[in-house]
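Dropping a prediction and its sequence here:
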Amino acid sequence: MNLLTLVRKPAYLAALLFLFISIGDGVMLPFFALWAQKDAGVPVAWIGMLFGCYAGGELLATPLLGGIADRLGRRPVLLASTLGVGGGFLLLSFCHGVVATAAVLLLIGAFESVLHPTVFTVIGDVVPQDETRHYFAVARVLSSIGRAIGPAIGALLVLRSLSTVFVGSAIALLSAATLVVCLLPETLGTGAGEEDDEEEEGFSALLPALRDRRLGGLLLCFMLLELSGSWVETVLPLSVHAAGTLSPSGVGLLFTFGSILTAVLQIPVTRLTARFNARCLVLASAALSIAALGVLLASPSLVALVVAVTCFSTADVVCGPLMPSAVNELAAPKTRATYMAAVSVANDVKDTIGPASGTLLFAIAASLPWVAGIPLVGLAAWGLAATLAQSASRPTV
């Protein structure tokens, strides 16, 4: 094995972590709304608020912990976060009240606030900038495989009880922790140039979007574009259950289909679109998402659901790798985890606002999330495409 292979090995291990993380999320996420409605007795209009506690914990913790991997190292942060999230899922399986569930979800979110950005950071540490899009695509393939395996496992577990899915999620995250302990080396400082002696601390250092306008513009548009996607994850299970189109297990299989499609298409599409500029990719992705929302608006049938999920998955394949690659390009080596944490903040805001707003819209009218999603996707995609183009034309400071 040559030196280049050894240097890149942590990138593949980091991508493999996404497999287990996504299995953990995929096992329980498609069934969370149904569990809250049936087992926890939460009114539909409030399910999103409870769901948002998961992202809310991340949002509260990120200002304190977001850039901690730039100081303590990638490996200890990943170990603590995987153990914390896995333990939190295990606790969730024993929760029966809204207050207790919300508290555990906030705890899980606090540990997860550093999980995804630190895994992305490991890839950025050891991969040349001109190859990051490919490696992020590999990570997304494994993540999609995990999202396919997760709902399938959840569909089996839910036959026993809805709460059992949380045990499956816990096992997946504890497996990720084992991978970190046994195989993942420390990558802090790998490929970094000379660092400044002075280290920034505090809120402004952990949220660089406050002082980097290029990053702030990317994150705002990205968050708005992804908002409707969070509506699909939260509202679609409730919608198909209300229409009687699919059983809870059927919902899991539908999400499994979408994840398999993403896994199969990600690498070929990334290679085919390597020469396309970011503006074209974002607008193409938006067109597919708008088509999917239109299909959901037109019909609740099984055929319509399959077509919509196909369009959503393809849109995710086209646009998905762009964001981490663009943010990694903006960041200096010593602030890479901090910049990735800023992406996590945008995701947390989206995941907090999205479920709450989506279920609220659904409570008003079943079709309202799809109606509102169409103009939202169009405007956000236009803004993201323009911001990506401007960032590419400016030198990194």
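Good, I have the coordinates.

C-alpha only now, for contacts and for neighbours.
Fine.

For Phe89, see how far away the closest residue to Phe120 other than its chain neighbours is.
Nearest residue to Phe120 in three dimensions, chain neighbours excluded: Met340, at 7.1 Å (CA to CA, 6 or more residues apart in numbering). For Met340, the distance to Phe89 (CA to CA, to the nearest Å) stands at 24 Å.

which residues of the stretch 101-250 of the chain fall in strands?
Under the criterion DSSP state E, counting those that start in this stretch, the stretch 101-250 of the chain contains no strands.

could you pull out the helices for it?
In the stretch 101-250 of the chain, the helices defined using DSSP state H, counting those that start in this stretch lie at 115-126, 132-157, 164-183, 203-206, 213-243, 248-272.

Tell me what angle the longest one forms with helix 248-272.
Taking axes from the mean of the first three to the mean of the last three CA atoms, to 10 degrees, one finds that helix 213-243 is oriented at 150 degrees with respect to helix 248-272.

Please name every helix or strand in contact with helix 213-243.
Judged by 3 or more CA pairs under 8 Å, 6 or more residues apart in numbering; DSSP states H and E, the packing partners of helix 213-243 are helix 3-38, helix 248-272, helix 322-330, helix 336-364, helix 368-393.

Nearest to Gly124, out of those?
When the helices and strands packed on helix 213-243 are compared by CA to CA, helix 322-330 sits nearest Gly124, at 6.5 Å.

let's bring in a second one:
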Amino acid sequence: MLSKTTISTGGLLASSLLLTIGRGATLPFMAIYLTRKYGMAVDAVGIAMSIALTVGVVFSLGFGILADRFDKKRYMLLSILVFITGFIAIPLVHDPLLVVIFFSLINCAYSVFSTVLKGYFADTLEPGAKAKIFSLNYTFLNIGWTIGPPLGTLLVVYSIDMPFWMAVFTSAIPLVLIQRYVQSVQIARAGPDQAAVKWSPSVMLHDRALMWFTLSAFLGSLVGGSFASCISQYLLAVADSDFAQKAVGLVLPVNAAVVVLLQYAVGRRLTAQNLKPLMGLGTLCFILGLGGFMIADTNLLLWGVSVAVFTIGELIYAPGEYMLIDHIAPAGMKSSYFSAQSLGWLGGALNPLVTGIILTTLPAWSLFAILTGAIVLAWLCMLKGMHGRSWDTPRLTAV
């Protein structure tokens, strides 16, 4: 018979998948939606979407921190309701400003759900199971991003509003799953080997390890968070559109296949004891992948091999960054710490802007040289954050 924790975990993983499918079916078409329905110029669309994504991340920080003060189950349900409300509102309003506001609301709600989900897992799972579930959740997220965009493509043929209504449907199912199958968790209690820390955002401001890990996450996200967009921009700058289309058509499926096939197998092997060397291996894979991109030119085989190696780095970093935060977060402040780390997602949001600046001002190959430097800095920041902390057993007090 399945335990209550197993059932709760299964319900949350399924909910994570369904919400990501809804987001994946709509986010890629927001630019088309704003252009077709409101006649917005391309530059205006880019500014609007960047603002919406950034506002979503920043506001989710505050709401995620507050999650540690309330029942996490109810908090997730509330974020899903806001998520659904945004998708219902966008097709019904007739003002581009309101569309951007509701799109910001959607991104904020999704970020809050993702943050509280990680906090819930950190509070309820045994230490040996956390890496496995973090990796499994990351696999589900990638499956959602693999399924969502093609569904959106099919639906937009019938109506530009259809992807939003599909997102409403896929987002409603998690409401039932979480309400029925997920146990309530309010504030985690410190165990016998953990130091009880009174909930206070000021604890995070004095935790230098958190600051180093957040900076590391920012730099890592700058390299891997929007790599598909980065590759597309690079190929359009150095090759003709026909080859760019072929290369992107190869890179994205290889990335998705490696993630879906290997993420759980790789991520489940991460432990506090081997985290430092494995994150070093992940950094090396990023460097080798970026080096392959730099010399690939029009060699599709080299593009495929390079993205496979690059993706292995992604497989290690994704659960590894969560485990770093889980290891240092005091009992009762897991969601708060994960919220602070979510600021690192801004690196991925800035990647297209940074890529565009580099490609228009420097030689094209320098893009991957600069990203290589960024991932090395991410690794050094990680080491700095780990310095002085024990990585054999959790030490959950702030420094």
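It's in. A quick note: this is a predicted structure, and the numbers were derived from the prediction, not measured.

Quick check: TM-score for this pair?
With the length set by TM-score structural alignment, normalised by the length of structure 1, the two chains reach a TM-score of 0.81; 389 aligned residues with a CA RMSD of 3.8 Å.

residue in structure 2 matching the residue nearest to Phe120 of structure 1?
Aligned counterpart of Met340 of structure 1 in structure 2: Phe338 (TM-score structural alignment).

wait, isn't its match in contact with Tyr120?
No. Counting by CA atoms under 8 Å, Phe338 of structure 2 sits too far from Tyr120 to count as a contact (10.7 Å).

residue nearest the centroid of structure 2?
For structure 2, Trp345 is the residue whose C-alpha lies nearest the centre (CA atoms, centre = their mean; 6.8 Å).

which residue lines up with Leu81 of structure 2 in structure 1?
Leu81 of structure 2 maps onto Leu83 in structure 1 when the alignment is built from TM-score structural alignment.

oh sorry, the question was meant for Ser15 of structure 2
By TM-score structural alignment, Ser15 of structure 2 lines up with Leu17.

okay, now the closest residue to its match other than its chain neighbours: neighbour count?
Spatial nearest neighbour of Leu17 of structure 1, excluding adjacent residues (CA to CA, 6+ apart): Ala176 at 5.8 Å. Other residues lying near Ala176 of structure 1 total 25 when counted by other CA atoms under 10 Å.

Trace Ala176 of structure 1 over to structure 2, please.
So, by TM-score structural alignment, Ala176 of structure 1 is matched to Pro174.

what does Ile290 of structure 1 give?
For Ile290 of structure 1, the residue aligned by TM-score structural alignment is Ile287.

which helices and strands sit right next to whichever strand or helix holds its match?
Using DSSP states H and E, Ile287 of structure 2 falls within helix 275-296. Contact partners of helix 275-296 of structure 2 among helices and strands, from 3+ CA pairs under 8 Å, 6+ apart: helix 300-328, helix 366-386.

For it, what is the distance to the chain centroid?
Remark: helix 275-296 of structure 2 is offset 19 Å from the chain centroid, using CA atoms, centre = their mean, to the nearest Å.

for stretch 288-308 of structure 1, same thing?
That offset, for stretch 288-308 of structure 1, works out to 22 Å (CA atoms, centre = their mean).

From the rest of the structure, what touches it?
Defining contact as CA atoms under 8 Å, 6 or more residues apart in numbering, one finds that stretch 288-308 of structure 1 is touched by 240, 243, 245-246, 254, 309, 311-312, 314-315, 367, 370-371, 373-374, 377-378.

From these, list just the buried residues.
240, 246, 254, 309, 311-312, 314-315, 367, 370-371, 373-374, 377-378 (16 or more other CA atoms under 10 Å).

Those: which two are farthest apart?
Pairwise over these, using CA to CA, the maximum falls at Leu246 and Gly378, 29.5 Å.

Deepest-packed of the helices and strands packed on helix 213-243 of structure 1, please.
Per-stretch averages of neighbours, counted by mean count of other CA atoms under 10 Å, single out helix 336-364 among those, with a mean of 25.

by contact count, what packs against that helix?
Against helix 336-364 of structure 1 (3+ CA pairs under 8 Å, 6+ apart) you get helix 44-65, helix 69-72, helix 115-126, helix 203-206, helix 213-243, helix 322-330, helix 368-393.

got the angle for that helix vs helix 3-38?
30 degrees.

okay, the angle between helix 336-364 of structure 1 and helix 115-126?
140 degrees.

residue contacts, the match of Ala176 of structure 1?
Shown in contact with Pro174 of structure 2 (CA under 8 Å, 6+ apart): 11-12, 14-15, 18-19, 80.

ok, and what's touching stretch 385-397 of structure 1?
214, 217-218, 278-280, 282-283, 326, 329-330.

hmm, which of those are the buried ones?
Those of these that meet the buried threshold are 214, 217-218, 278-279, 282-283, 326, 329-330, by 16+ other CA under 10 Å.

can you put those residues in CSV and add distance to Glu131 of structure 1?
Formatted as CSV, these follow (distance: CA to CA, whole Å):
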residue, distance to Glu131 of structure 1
Arg214, 21
Gly217, 24
Leu218, 20
Ala278, 15
Arg279, 19
Val282, 20
Leu283, 23
Ala326, 12
Glu329, 11
Leu330, 15
